[in-house]
Structure formats: structure tokens, C-alpha cells
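Visitor: I need the structure of the sequence given here:
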Amino acid sequence: MRKKSILNVLSLTLAASVVATNFAAAADLRMSWWGGDGRHVATQKALEYCTGKTGHKVKAEFAGFEGYLEKLMTQMAGSTEADIIQVDWPWLFQFSKDGTGFADLKQFAGELDLTQWNDSQLAPATIKGKLNGLPVSVTGATYYFNDEIYKKAGIDTPKSWDDLAAAAKKLNPQGLYPFDSTRVILMLMIEAFTAQISGQEFVKPGTNELAWTAEDIAGALKHYQWMVDNGIVRSAKDAAGVGNIEIFDDPAWVSGRIGGTYFWDSTYSKYNDPLTVGKLVPAAPLQIKGAKSDGVYKKPSMVFSISKHSKDPKAAAQVINCLLNDKDAILILGDSRGLPASAIAKATLEAAGKLTPERLEGAKIVAAATGPVMSPLIEHPTVQELFKDVIEQFAYGQLTADEAGQEIVDGLTKALRRL
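Guide: Prediction:
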């Protein structure tokens, strides 16, 4: 079996080598991305390798997710963005409604081995016939639990919300919580709960018309309040006491006082690497009462795009090809951006035993889960800020669930007309 796997890698390597090897004169490029420390370190090492391979110098510009989009919007408006940009999939439709916001990667087939992606992978990043980015991985939102916390407490990994409520009774007296979320994660969970209740995406297919009702959203918020009331998660006030930070930077998370959370499987390393106690294991979707589906969102995760203002887009394409299709670069990057979409990347990591059981199991869970087709509109900044602001008002007791549900519906109805 292993021999067959290695042969597959070799054949894919030959396919990847079809791209041009006669590099242009050395170029000075910039590359921007977001992520946690694990991704930052791996990407810088891979860029160092690709610099030697291609002869092009690449200046690294990296940060956390918070604020990345705002900075990119400013750069794009002023035509000062990096040559190579890590872009969240829904942002493509904000920056490139007609497909001309980024360079068309189909023009660089001599530098990029596009055969490593199938048509269904490239289609979501293709706008008006122009390939605006290469999917780095495909991702879905799911639940992860710290195995050591539950093991020490003599509790099985939760399979339902009732399991989490029972776990809270045992963990809370020790100053532990079986689960938790930050502002962004909470928004994602409320959207997933609403998708479970309604059984559909938040807009009607092919339109900007809202499909969710105030009652659907209120039901999701009431479930979150039930989580707080049962000690499954900290109250918004208690969580805010540690400051406006990501959960993986929270000392309670790092030291093993929080038993789990909810995130995109492509960001596994960002949440798992900081742990000083235990490791994260994926769990099947948790359904709330009356759920019509798992409510699991799936999408291409970040893509690598090339600026249409780049002075040397061919050089940028060569660097991207090195990062995503070169066997040595693939091994350096590992699964720092999730399970790779590139066929040669996935095969290389599997043959080298670099994909952990947790990573593979998480991808399997996401692939098998049910949920609505994801509209990129749900990740539009206007939509996300409205959700986050109203959910926060509810979490602090300033609005009832019914009031918050109606306020979100009213706000979204107006916002979607303008998008």
C-alpha cells in the first residue's frame, strides 16, 4: 500500500514538473497572509526554500485574522497590495465581482500546474471565466475537544449537547468549562444553529433575498443562552474579562481549562499547537433540538491570488507553484493550511505520514456532514458585523432573543439589497 502511495507521488511529481523551469530574471515580490504562529513559521521556511528554487526574493507580510481584511481593503483601494495574497474565498466576490479584481491565473499555465486541481475545486474561485485564486484547501466548520481534559475527568468525548451539559456539572466545580467561543466563533455557531433550524442557507439560491426568519435566528440564540445557563460556556462578560483575544491565545485555552470549541478544520494547527495539555480531536456535528440538517458549512478555504498590479505576475505564479506543488515545499508547509487541495500535495503528505489521524478524521467528518450550500454573502463584512454586534447585545442582556432575531432580519434585509 505504501509502495503504491509513493508511486502515485512520483507520477504526480512528473505532472507538476511539466510547468516551465526556465525562470524569469530574479524578482522582488511580497506575499501577505494571516494565521497563527505555526502557519507563520512554516510559510516563512517554505518561502526560504522557494526563494532558492525560483531565484525570486519574497518579503513576508503576515498577521492574525482580525484586521487582515480591513488592511487588505485599504491596500486594494490604493493598489498597494502584495504580489501574492492569501485571500479568504468569499472575499474574491467583494474584490472581483466581474472577475478582473485579481490576475487571471489561467494566463500562467506555463508557471502553474493547474492539473493538480479538478474542475469542481477551481469552479468556486472562477469568476466570469477568470481564475482568481488557487484553493489551498477545502474546509468545513466542526467541533473539536481536548481529549486530555475529558480523560482526566473520566468523561467520554461529548456526542450531544446533553453530554456537554452533563460534563459541565463535573467540570465547572474545578474551574473548567467543557466548551467555549470567542466573538467570531459564536457568530459562526449561531449561523450554524440557524441553518440547522431552518434547513436552508440564509439567502434564497441565486438571490440576495433573506431566507431565514426572525424565529429561526431567535431559536439559535435561545440555544446559546441554554449553553450559558448550563455552564457549558462562559458568559460573554466572563469571556471578555481576558480581553479581546482569539481563543487560542486565551491562557484558559492554552492551559487546558477549556474543553473544546468550534472552528474551520483548515485552522486545526492554529488551535491545537498552543495547547500545553492534551490535543484536539474532532467530533461529529452536534445537532440542536429539531435540527433539519447538521448545518455544516463547507467551502474552499483560503486561496492564493496574484495582484493584478504585480510587476512580475509570472514570477509570483512560479512561487505559488513552488509552495503548493513542489514536494519539498509541501513537506515544509505540512497541514498548516488544512488538508491540501492540490493532488500532489495531499499525496505527498499522505505518503510521508504527515497527516495526523485528527486532521484526516476532521476532513472525513466535514465531507460526510449535511448542510446548506454556502453563499459567499454570509461572509461579507457588512453581514458579519451585523451578526456579531446584535449577538453581542443579546449576550450582554441588552436584547431578548426575539428582539435580536428581528433586529438581525431587519438589518440583513436592508444590507442585502445594497450588496
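Visitor: make it CA atoms for all contacts and neighbour counts henceforth
Guide: Will do.
Visitor: next, count neighbours for the closest residue to Lys45 other than its chain neighbours.
Guide: The shortest distance from Lys45 to any non-neighbouring residue, by C-alpha to C-alpha, 6 or more residues apart in numbering, is to Ile332 (6.9 Å). For Ile332, the neighbour count with other C-alpha atoms under 10 Å is 19.
Visitor: likewise for Ser293?
Guide: When neighbours are counted by other C-alpha under 10 Å, Ser293 registers 21.
Visitor: check which helix or strand the residue nearest to Lys45 maps to.
Guide: helix 327-333 (DSSP states H and E).
Visitor: packing partners of the next helix or strand after that helix?
Guide: Next along the chain after helix 327-333, taking DSSP H and E as the criterion, comes helix 343-351. For helix 343-351, the packing partners by 3 or more C-alpha pairs under 8 Å, 6 or more residues apart in numbering; DSSP states H and E come out as helix 2-16, helix 313-325, helix 327-333.
Visitor: repeat the analysis, applying 6 Å as the threshold.
Guide: helix 2-16 (3 or more C-alpha pairs under 6 Å, 6 or more residues apart in numbering; DSSP states H and E).
Visitor: give me every residue that touches the residue lying closest to Phe145 once chain neighbours are set aside.
Guide: For Phe145, ignoring the flanking residues on the chain, the nearest one in space by C-alpha to C-alpha, 6+ apart is Gly260 at 4.0 Å. By C-alpha atoms under 6 Å, 6 or more residues apart in numbering, the contact list for Gly260 reads 144-146, 179.
Visitor: quick one more, to check against the first:
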Amino acid sequence: MGKKVKEQAPDEYLLIVPVGDIISLIRIYMAQKTGLCVITDDYKVNFDEKLAQEALEYLMKLYENGVLVPFEETVATPEVTESMLWQNSKCGMMISPSSAFSNVLKNSNFEIGHTSIPIFKDAKDTAVEIRPAQIMSIYAKSKHITETAKFLNWLLGSVEAIEILKDTRGVPANTVTKKYLEEKKIYDPIIADITNEAIKIAGKPPSDLSFNSEIEKIFEDVIGMVAYKKITPAEGAKLLVEQITEKVNELKD
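Guide: The predicted structure is shown next:
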């Protein structure tokens, strides 16, 4: 489809993906192939050089065929809605978590629909991620654990709190507050649809390690070098496996 778009409209692209979300594309590709997170919570790296090279070659194919907006252009405009290509309707699709979708709707001057990520026919997992926009915890040595727990229960599960917060925390996981936002039309119905459909085809829960900032930085750096053709996908794959494995062992110790 992306090649057809380019053939019929040379100045347009099927997909625009900001640099930070390119990591998600690679992660999704690998998870669908293996059925596992790229790194599981037992500190196991679940991809090898062969799969990493395959994923990077696939990414480069998307760039070279004009399916994806060029890497250097998305570096210049990290927010999709700031891109003139997007605002001028020169891109057909983007990738966005539901928690950020309301911002996309507000900052786009045209109607937007939604669909799930592409899933390979032989995929071992959908790799559709369902995770909270924010995570809260209570300090184990706090003198006020009970009071804090009561406050968080109110904050995350009461209609009173959601009347104050509205959709600032994204789509609530709590069914009572989620239903309230839908009934009051506080967020666009399309966001509720996205969340409900994602739940139906959700993949395995992503691990915390998969989103570790140091690990994501390694992915980002290697992807950048491959995208700028400073190294080949094969060289990038070798570097990725070496650096990720080293970092995971460091975190484990």
C-alpha cells in the first residue's frame, strides 16, 4: 500500500513516525516474530543478530520505498502534529498511544480515524501494548501508607476525582471513571473505541525493562546510525545485540 501511495502521489507518504516511536516499530516487529518482549523481566534478551538485522532491513525498506517520511525530517519535528507534511495532509497515517490521541485530534485540522497496528499472518503475538500512561507507587517505609493508599484509591477510582482530572491522565483503566468520561463526552468517543478494540487483541504485557530509558537510548542511537546509512543493518544488528546484552547484564548486577 505504501508503494502505491508513493507511485500515485510522489510528494506524499503513507506513514509518519517520530524518532521515539521508530523504536516501537522495531519492538513490535520483533515481538510478533518471537512472541516475547524484546527483554523480559528475568533479564533475558529475546532477539538475536539475525532477527535484529531482519527488523532493521525492514525499516530501511520502508524508508527507501517512500512508505515512511524520511528519518531526518522526523528528527527535525519530533511531534507529528508539528510536521507540515501532516498538517497539509501529505501523510496518511501515524502511530500514537491512546493516552496522547486527544492531543493529536486537537492539533489536526482534518478528520482522523483509527486502526490497529499491522499484524503478520504468522505472528506469535499481536504485540498490541496495553499499559498505564502513568505508574504510581507508595514508599514502603512511609509513615502514611494507609492514608496514601486511600488517596490513590480516590484519585484513580472516584467520579469526584475524574471530574477534576477529566482526560489529563489519558483513558482511565477503572471502568467506573472510564464510563463517566464516555457518558459526559469529556473525551472523544474515538479514544474509547481505540482502547476497547486494543483490549480485545492485546498482546502479552510488556516488561518494565523493555522501556528502560538506557535501553531505549541504545535502540535510538543504533536506529539513527542505520537510518543515516553510517552503518549497515547487519552492523547495526551486531551493535544492538552487543550493547543491549551488556546493558541488561549491568542492570541485573
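Visitor: please point out which of the contacts of Gly260 of structure 1 structure 2 shares.
Guide: Counting by both residues aligned by TM-score structural alignment, their matches' C-alpha atoms under 6 Å, the members of those that carry over to structure 2 are Phe179.
Visitor: ok, and the most crowded of the contacts of Gly260 of structure 1?
Guide: Tyr144 leads the contacts of Gly260 of structure 1 on contacts (other C-alpha under 10 Å) with 28 neighbours.
Visitor: Provide the aligned range in structure 2 for the helix or strand hosting that residue.
Guide: Using DSSP H and E, Tyr144 of structure 1 falls within strand 138-146. Strand 138-146 of structure 1 corresponds to no residue of structure 2 when matched by TM-score structural alignment.
Visitor: repeat for stretch 45-55 of structure 1
Guide: Going by TM-score structural alignment, stretch 45-55 of structure 1 sits over no part of structure 2.
Visitor: repeat that for stretch 408-417 of structure 1.
Guide: Using TM-score structural alignment, stretch 408-417 of structure 1 pairs with 240-249 in structure 2.
Visitor: next, the buried residues of the matching stretch.
Guide: Going by neighbour count (16 or more other C-alpha atoms under 10 Å), the buried part of stretch 240-249 of structure 2 is 240-241, 243-245, 248.
Visitor: before we move on, the earlier item: let's verify the aligned partner of the residue nearest to Phe145 of structure 1 in structure 2: helix, strand, or coil?
Guide: Following TM-score structural alignment, the counterpart assigned to Gly260 of structure 1 within structure 2 is Met93. Going by DSSP: H, G, I helix; E, B strand; the rest coil, the secondary structure assigned to Met93 of structure 2 is strand.
Visitor: kindly report the same for Ile149 of structure 1.
Guide: Ile149 of structure 1 ends up helix, using three-state DSSP.
Visitor: next up, the contacts around the closest residue to it other than its chain neighbours.
Guide: Leaving aside its sequence neighbours, Ile149 of structure 1 sits nearest to Gly259 (C-alpha to C-alpha, 6+ apart; 6.0 Å). Shown in contact with Gly259 of structure 1 (C-alpha under 6 Å, 6+ apart): 145-146, 178-179.
Visitor: would you list the residues you listed in TSV and tack on distance to Lys170 of structure 1?
Guide: Compiled in TSV, these are given as follows (distance: C-alpha to C-alpha, whole Å):
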residue	distance to Lys170 of structure 1
Phe145	16
Asn146	15
Pro178	9
Phe179	13
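Visitor: which one of the residues you listed is nearest Ala341 of structure 1?
Guide: Phe145 (25.1 Å; C-alpha to C-alpha).
Visitor: contacting residues for the closest one?
Guide: Neighbour list for Phe145 of structure 1: 259-260, 280-281 [criterion: C-alpha under 6 Å, 6+ apart].
Visitor: can you do 7 Å?
Guide: For Phe145 of structure 1, the contact set (C-alpha atoms under 7 Å, 6 or more residues apart in numbering) comprises 259-261, 280-282.
Visitor: gap between the two ends of stretch 30-41 of structure 2?
Guide: End-to-end distance of stretch 30-41 of structure 2 (C-alpha to C-alpha, to the nearest Å): 16 Å.
Visitor: which of the contacts of Phe145 of structure 1 sit farthest apart?
Guide: Across the contacts of Phe145 of structure 1 (C-alpha to C-alpha), the longest gap, 12.0 Å, separates Gly259 and Pro282.
Visitor: from Lys299 of structure 1, how far off is the residue mapped onto Asp208 of structure 2 from structure 1?
Guide: Alignment note: Asp208 of structure 2 maps to Pro376 in structure 1; criterion TM-score structural alignment. Separation of Pro376 of structure 1 from Lys299 of structure 1 (C-alpha to C-alpha): 9 Å.
Visitor: more crowded one of these two?
Guide: Lys299 (21 against 15).
Visitor: is it true that that one touches Ala141?
Guide: No - counting by C-alpha atoms under 7 Å, Lys299 of structure 1 sits too far from Ala141 to count as a contact (9.3 Å).
Visitor: for the stretch 1-150 of structure 1, what spans make up the strands?
Guide: Assigned by DSSP state E, counting those that start in this stretch, the strands in the stretch 1-150 of structure 1 fall at 28-34, 57-63, 84-87, 126-127, 130-131, 134-135, 138-146.
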